[in-house]
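**Student:** got a structure for you, letters missing:
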């Protein structure tokens, strides 16, 4: 099995495995810069953390990446930049974002990957990359992990550039 997801169009990919999701993330991670914001949206088990593991790999992070469900924020050291990883699942009020460290990280020295951030889209601003991950359960064979549909919705010129660069890396 190839480690590259299938490109359906310039903004949409189908991943048949965890490895393909991580490879897409790794290619994305190579493109991220300080100040970039990536908001990951999808149900439990959709692949948000797998994509984040790939992003971290693409940035040269060697630590084990897990979803910071209880700590809310993790900071990983990459080769050139740190990666700020948030899981906002347990937050419900925009005022909690400051206590969680979101504002500090957004204006810091690395990109931010935010799981469950869609509920705070107004607060996170207009310059970000929204990524939607969907399990294709109806297409799955019994006993096998279903494929994922991964769709990129760029908000702003920087995010549009990232999506175009990412598409150019996958034939």
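**Tutor:** Perfect, I can see it now. Just so we're clear, the structure is a prediction, and the values are computed from it rather than from any experiment.

**Student:** CA atoms for contacts and neighbours, from now on please.
**Tutor:** Noted.

**Student:** after the strand or helix carrying residue 121, next one along is what?
**Tutor:** If you go by DSSP states H and E, residue 121 is part of helix 121-124. As assigned by DSSP H and E, the chain's next helix or strand after helix 121-124 is strand 128-135.

**Student:** one more structure, for comparison:
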């Protein structure tokens, strides 16, 4: 799924709408639900060569591939106003793809065209239910993974 999404977004220069600015993907899910694994798959599909790790302590990691990839983790953000200190708005307006783990901590800062991706785990830790929502369109996929 990450590879399909990467192919679609990279053909548009990262833009979900085909315009100049890039796509924003908001990832939601509990610890260990597969958010970082999803970003790793997305990065691989975009041709990123360096290791992709969770930016829990750095807040932001940037990668180069077929289009720029920004990986944010807002787990340690307790107040959306803290986002001013990391230049959050400029990342949202940048070309490429910006992926935000724990995006709910951004409050109302996310643009209206953000694609929301929800990761759910069940009793089988090798399976995930992934729901994607962008505007009125929602897709639900059950994914089996070792992560």
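**Tutor:** Good, I have the coordinates. Note that the structure is a prediction, hence the values are computed from the model and not measured.

**Student:** ok, average deviation of the helix holding residue 121 of structure 1 from structure 2?
**Tutor:** Here the mean offset of helix 121-124 of structure 1 against structure 2 after fitting is 2.0 Å, by mean CA distance after the TM-score superposition for structure 1.

**Student:** contacting residues for the most centrally placed residue in structure 2?
**Tutor:** Closest to where the C-alpha atoms of structure 2 average out (CA atoms, centre = their mean) is residue 99, at 2.6 Å. Contacts here follow CA atoms under 8 Å, 6 or more residues apart in numbering; on that basis residue 99 of structure 2 touches 24, 25, 26, 27, 39, 69, 70, 71, 72.

**Student:** counterpart of it in structure 1?
**Tutor:** Here residue 99 of structure 2 is matched to residue 113 in structure 1, going by TM-score structural alignment.

**Student:** quick one: its match is in a helix?
**Tutor:** No - according to DSSP: H, G, I helix; E, B strand; the rest coil, residue 113 of structure 1 belongs to no helix; its state is strand.

**Student:** state the distance from it to residue 26 of structure 1.
**Tutor:** Counting by CA to CA, to the nearest Å, the separation of residue 113 of structure 1 from residue 26 of structure 1 is 13 Å.

**Student:** likewise for residue 70 of structure 1?
**Tutor:** Residue 70 of structure 1 sits 25 Å away from residue 26 of structure 1, going by CA to CA.

**Student:** and if you look at residue 53 of structure 1?
**Tutor:** To residue 26 of structure 1, residue 53 of structure 1 is 8 Å away according to CA to CA.

**Student:** next: residue 58 of structure 1.
**Tutor:** The gap separating residue 58 of structure 1 from residue 26 of structure 1 is 4 Å, by CA to CA.

**Student:** kindly report the same for residue 166 of structure 1.
**Tutor:** Relative to residue 26 of structure 1, and taking CA to CA, residue 166 of structure 1 is found at 10 Å.

**Student:** next one: residue 90 of structure 1
**Tutor:** Distance, residue 90 of structure 1 to residue 26 of structure 1, by CA to CA: 27 Å.

**Student:** one more: residue 164 of structure 1?
**Tutor:** Distance from residue 164 of structure 1 to residue 26 of structure 1, counting by CA to CA: 15 Å.

**Student:** if you count what's nearby, which of those two comes out ahead?
**Tutor:** When neighbours are counted by other CA atoms under 10 Å, residue 164 of structure 1 and residue 26 differ, and residue 26 comes out ahead with 21 against 14.

**Student:** looking at structure 2, name the residue matched to the more buried one.
**Tutor:** Residue 26 of structure 1 maps onto residue 3 of structure 2 when the alignment is built from TM-score structural alignment.

**Student:** for the most far-flung residue of structure 2 relative to its centre, pull up the helix or strand it's in.
**Tutor:** In terms of distance from the mean C-alpha position of structure 2, residue 123 ranks first, at 24.6 Å (CA atoms, centre = their mean). Under the criterion of DSSP H and E, residue 123 of structure 2 resides outside all helices and strands.

**Student:** trace residue 56 of structure 1 over to structure 2, please.
**Tutor:** That one, residue 56 of structure 1, aligns with residue 43 by TM-score structural alignment.
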